[in-house]
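> sequence? don't have it. structure:
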């Protein structure tokens, strides 16, 4: 052995000796890595494990992982190095463009990581829980930082986001308790909620262009938002429990989801007319004691949880997502005819709400809007609604029966999930899509549908009882008798109606008798063969007895959803309302719309006024 060889051998022995003493292992062998189509899918390390085994403690203490650059790796796969506390350093080779979800999650001994400038994205929770990581350089070229990417990295003290980054995900740096400073790049267009929540940053974080307020330290008792700000990010003021009031400056147009959540001492907020977009539950768990309405009175975005009833102003056209969420004492809500849209989870967990009357102008009811309203017993879905969204009536355990109106085309997954007492649902032929779990947990359900319809096929495929019989009797709901004064073209009448779920239902034959002799008179006959009520317009009505008279019963009775169909001539108009004591009862505004005559309610005298010479007006304010 020559001198050079002896020297190299000696140095090698010394290096190995030092490595053993220090507990450091170098993993660079190609056999330690499993690569499939450019994706690093598995790391074996110094102690090989079988696929599927838990990877904890399968590497020695202070292991440095130097990923070879000759394996063609472009993606670090999900959870490849996850839960290995022995890894102290990682060198990622050039050519890697993506770091997968949880790739280094909970590597609690990791103190150093080298990310090449070829990386474009850092996945969700990629370095979450790496509590020994005190610094990291995010290279210019990265465009997205995923949800929780560096969450719980309690050793991080500062971070610089390069200009190339356009999006930072939910809680990306959440609970980085030692993080005191952050510098945001100029390319950011999206910052997720709680991105910096639970950090030790002592001053507000605003994007470099001054337009987006991302974070306000929770210890602040007051704060003046700069006039340059146009967007308040989701959860920006989270847990600012010392904040008592806030004036949002002119120029702000958007307030994100949960923006002021858990600002428990916040009593007042001034919102300028410039704000036209507002996220879900922006004032959740604050001390604000009055409803918050924005956009010149159009969007109702918050109602205090202490409210037991509320009449929505007639300027409102939209109920925002979670506006009434967790109003557990809310028993009644009066909606004006101006409302066209109800947002996601709008009435979530309103467990005391027993009934609600929808305006006919509504065309959209969001996901989970009435989830866990477990005292709701009766619902009439407006005709303009075309889809029953996910979780819409989930856990409404008191719902007994419901009729889906003609025009609805889809019933989404979990729409009626765990409505344990739902016994009958009438589904029209217009429905062509029903989610797999739409009626899961509705063990007593019978679907009423047409022979050969999509609903029938769905019932068969999902082993749900169904019937196409035309004389099926759905269970009843409570109908309370009410007397309403009215007039038809100036002639006075007294109508004996029933109130069901906040709506007033008029006996169809009473209306036929009252309209007889006018331009809107109609004849009505029962078509037993087709289970239909048929109206003939401009034809004189032939009384059958009992019209416009009281039954003398002043007690509530049982009303059943009518399975009969209503026709005007040969045109099918939909369901025939409720059947009460063998008579059909419908809402007056529905008949007015079908026959096109004017009807209003004089609030001063509580009198219904029918004018057959005028056209139907959907914004007439009729309840």
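Here it is on my side, so go on. Only a predicted model underlies this, so the values are computations on that prediction, with no experimental measurement involved.
> From now on I want contacts and neighbour counts done on CA atoms only, so please keep to that.
Noted.
> What segments of the stretch 501-623 of the chain are strands?
Assigned by DSSP state E, counting those that start in this stretch, the stretch 501-623 of the chain shows strands spanning 503-507, 522-527, 532-537, 557-561, 565-568, 571-575, 578-580, 583-587, 598-602, 607-611.
> So for residue 127, which of the ones you listed sits nearest?
Proximity to residue 127 (Cα to Cα) singles out strand 503-507 among the strands of the stretch 501-623 of the chain, at 55.8 Å.
> distance between the closest one and the chain's centre?
Computed by Cα atoms, centre = their mean, to the nearest Å, the separation of strand 503-507 from the middle of its chain amounts to 33 Å.
> now for that strand, which elements pack on it?
Where contact means 3 or more Cα pairs under 8 Å, 6 or more residues apart in numbering; DSSP states H and E, strand 503-507 is packed against strand 491-500, strand 583-587, helix 588-595.
> Next, the buried residues of that strand.
Neighbour counts over strand 503-507 (16 or more other Cα atoms under 10 Å) mark 503-507 as buried.
> Switch those residues over to a markdown table; also include distance to residue 240.
Output for these, formatted as a markdown table (distance: Cα to Cα, whole Å):
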| residue | distance to residue 240 |
| --- | --- |
| 503 | 43 |
| 504 | 46 |
| 505 | 49 |
| 506 | 53 |
| 507 | 56 |
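> one step back: which one of the helices and strands packed on strand 503-507 lies closest to residue 174?
Each of the helices and strands packed on strand 503-507 has some distance to residue 174 by Cα to Cα; the shortest is strand 491-500, at 49.3 Å.
> putting a second one here so we can go through both:
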């Protein structure tokens, strides 16, 4: 299905206003060439010729808009020429821009020459030109906008200028006749060359390279990728080369750091990959459904690259993390229902988000000192866990780390833990027991939960942080008194407490996050001191306040 082409004018905030003018083009032959020169002054109207005169609009091939600085924009083309040379000047002034959709859906155009004076080409300018085979771009062009040549199914010849720095989203999407490209641009955005099924070879020359999500997805004939050996930094985002089914070998040079989710997934013939030491951010499924991945998993159920455990989806039973591993990557064990026990090593310093998400048969995790940080949802949904001892040295855990671990009864916290994400223990048996003992659940001076508290609540001295969403949706509290020890109230801490009428905030509170009291009662009054953060928050959120 063809994608809709957005046709319009680029915002002229920098270019100023404009006026509309037209330019006459000359038709040469059946396979015509449209060329442009300064128009001559038309003859004065002759009433006696009015019956035989042709309508002027039939010869007006180009429409221009004039900028306040005197330069011109090519707004649209109305001619029938197969070969078009766009004018570099009009009325002695430069033509600097081709507007959005100017040639879009032209089913006659076969070749276009764009002069060097043009510095920008708008969104969808040549989209769906079904016969366009050759394009000459200006040497100074720095960006090709979104969908500029999308669905130009016969486009074969185009040389990207050395000055080019970025290629927009879907710029060449479905240009099925392209076969070989040298790309100087550093930024290749979402779907830029998606479905270019004739493309066999791509050479990248930029020293800093960012390949966007699905940039070359489904380029099923792509066989050769060449990267500069002098690469300084490189990123391949989600699905960047997904389903490139003819790709057999890839050598990524030093400088590549990030290889995203599904970066090469589905490139089924890919059997050889060189991954440099610089690549330290790798997704768990970057190479799924490739020959290389299948071969690696035959060697070991733990796929470790550059000391990062990126995939353990096929691991079973008791998993001992190798001593070489320093980080467990996002989704590494995602939804693995075959593991029952994990023993960490002392070298693992970080466990990324969702690493063990949904491992429903995981019963035991043995941590070792050395771990300092856990991301979000790390053990969420591991409902066979019953006891956890977090290691000394751990300083931060993310949001919902043990969310919905229904049978988790005991948790031992290290003194080093100073940062806890919201709802980290929501729907655990541990939290249920803690609430029964005291509706204000506090860990290491962090108030993590107050959702079951009622009436007039006084937070005990010693609490330093009131956690994100800790009282969220509590409709039974009417007053909250905060002690002088509290320094921070995080986002959404009292969100949706619709019956909260009074909040006492001492001057010692130095940080009150946006939406800390989101959707409050209309009767809420903040009691605070003059010049305090409490006063500033009340004013910025149009809340009533009184001085203590």
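Thanks, I have it. Predicted model only: the values in this text are computed from it and were never measured.
> re earlier: quick check, nearest of the buried residues of strand 503-507 of the first structure to residue 280 of the first structure?
Nearest to residue 280 of the first structure among the buried residues of strand 503-507 of the first structure is residue 503, at 29.3 Å by Cα to Cα.
> wait, which of the strands of the stretch 501-623 of the first structure is closest to residue 35 of the first structure?
Between residue 35 of the first structure and the strands of the stretch 501-623 of the first structure, the tightest spacing by Cα to Cα is seen for strand 571-575, at 60.8 Å.
> for the helices and strands packed on strand 503-507 of the first structure, which one sits closest to residue 248 of the first structure?
helix 588-595 (41.9 Å).
> Just the element for residue 21 of the first structure, please.
Assigned by DSSP states H and E, residue 21 of the first structure belongs to helix 3-22.
> thinking again about what came up before, could you dump the strands of the stretch 501-623 of the first structure into JSON lines with distance to residue 246 of the first structure added?
Compiled in JSON lines, these are given as follows (distance: least, Cα to Cα, whole Å):
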{"stretch": "strand 503-507", "distance to residue 246 of the first structure": "40"}
{"stretch": "strand 522-527", "distance to residue 246 of the first structure": "60"}
{"stretch": "strand 532-537", "distance to residue 246 of the first structure": "59"}
{"stretch": "strand 557-561", "distance to residue 246 of the first structure": "50"}
{"stretch": "strand 565-568", "distance to residue 246 of the first structure": "55"}
{"stretch": "strand 571-575", "distance to residue 246 of the first structure": "50"}
{"stretch": "strand 578-580", "distance to residue 246 of the first structure": "50"}
{"stretch": "strand 583-587", "distance to residue 246 of the first structure": "45"}
{"stretch": "strand 598-602", "distance to residue 246 of the first structure": "41"}
{"stretch": "strand 607-611", "distance to residue 246 of the first structure": "45"}
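> for those, which one sits closest to residue 54 of the first structure?
Comparing the strands of the stretch 501-623 of the first structure under Cα to Cα, the one sitting nearest is strand 557-561, at 56.6 Å.
> so that closest one matches what in the second structure?
Alignment of strand 557-561 of the first structure against the second structure: no match, by TM-score structural alignment.
> tell me the angle of that strand relative to strand 583-587?
Between strand 557-561 of the first structure and strand 583-587, the angle comes out at 80 degrees (axes from the mean of the first three to the mean of the last three Cα atoms, to 10 degrees).
> and strand 557-561 of the first structure, what other elements does it pack with?
Applying 3+ Cα pairs under 8 Å, 6+ apart, we find strand 557-561 of the first structure packed against strand 401-403, strand 476-488, strand 578-580.
> Let me have those strands in JSON lines, adding distance to residue 465 of the first structure as columns.
Output for these, formatted as JSON lines (distance: least, Cα to Cα, whole Å):
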{"stretch": "strand 401-403", "distance to residue 465 of the first structure": "14"}
{"stretch": "strand 476-488", "distance to residue 465 of the first structure": "19"}
{"stretch": "strand 578-580", "distance to residue 465 of the first structure": "23"}
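> Nearest to residue 69 of the first structure, out of these?
Here strand 401-403 is closest among those (Cα to Cα), at 63.2 Å.
> Give me the residues contacting the helix or strand that the closest one is followed by.
Moving toward the C-terminus from strand 401-403 of the first structure, the next helix or strand (DSSP H and E) is strand 410-411. With contacts defined as Cα atoms under 8 Å, 6 or more residues apart in numbering, strand 410-411 of the first structure is touched by 386-390, 431-435, 438.
> if you set the cut-off to 6 Å instead, what comes out?
Strand 410-411 of the first structure is contacted by residues 387-388, 431, 433-434 when judged by Cα atoms under 6 Å, 6 or more residues apart in numbering.
> Inside strands: which ones of those residues?
Counting by DSSP state E, the contacts of strand 410-411 of the first structure place 387-388, 433-434 in strands.
> Only the buried subset of those residues, as a PyMOL command please.
Those of these that count as buried under 16+ other Cα under 10 Å are selected in PyMOL with:
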select buried, resi 387+388+433+434
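> and the ones in strands among the contacts of strand 410-411 of the first structure as a markdown table, adding distance to residue 36 of the first structure?
Listed next are these as a markdown table, based on distance: Cα to Cα, whole Å:
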| residue | distance to residue 36 of the first structure |
| --- | --- |
| 387 | 43 |
| 388 | 43 |
| 433 | 39 |
| 434 | 39 |
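> element containing the residue nearest the centre of the first structure?
Residue closest to the average C-alpha location in the first structure (Cα atoms, centre = their mean): residue 344, at 3.9 Å. In the assignment (DSSP H and E), residue 344 of the first structure maps to no helix and no strand.
> returning to that earlier point: select, from the buried residues of strand 503-507 of the first structure, the two members most distant in space.
503 and 507 (13.2 Å).
> okay, now the counterpart of residue 462 of the first structure in the second structure: neighbour count?
Aligned by TM-score structural alignment, residue 462 of the first structure pairs with residue 541 of the second structure. Number of residues near residue 541 of the second structure (other Cα atoms under 10 Å) recorded here: 12.
> how much space is there between residue 541 of the second structure and residue 492 of the second structure?
Applying Cα to Cα, to the nearest Å, the value for residue 541 of the second structure to residue 492 of the second structure is 13 Å.
> go on, residue 373 of the second structure?
Remark: distance between residue 373 of the second structure and residue 492 of the second structure (Cα to Cα) = 23 Å.
> Kindly report the same for residue 535 of the second structure.
Residue 535 of the second structure sits 18 Å away from residue 492 of the second structure when distances are taken as Cα to Cα.
> So those two - more neighbours on which side?
The residue with more neighbours, out of residue 535 of the second structure and residue 492 and counting by other Cα under 10 Å, is residue 492; that gives 25 against 21.
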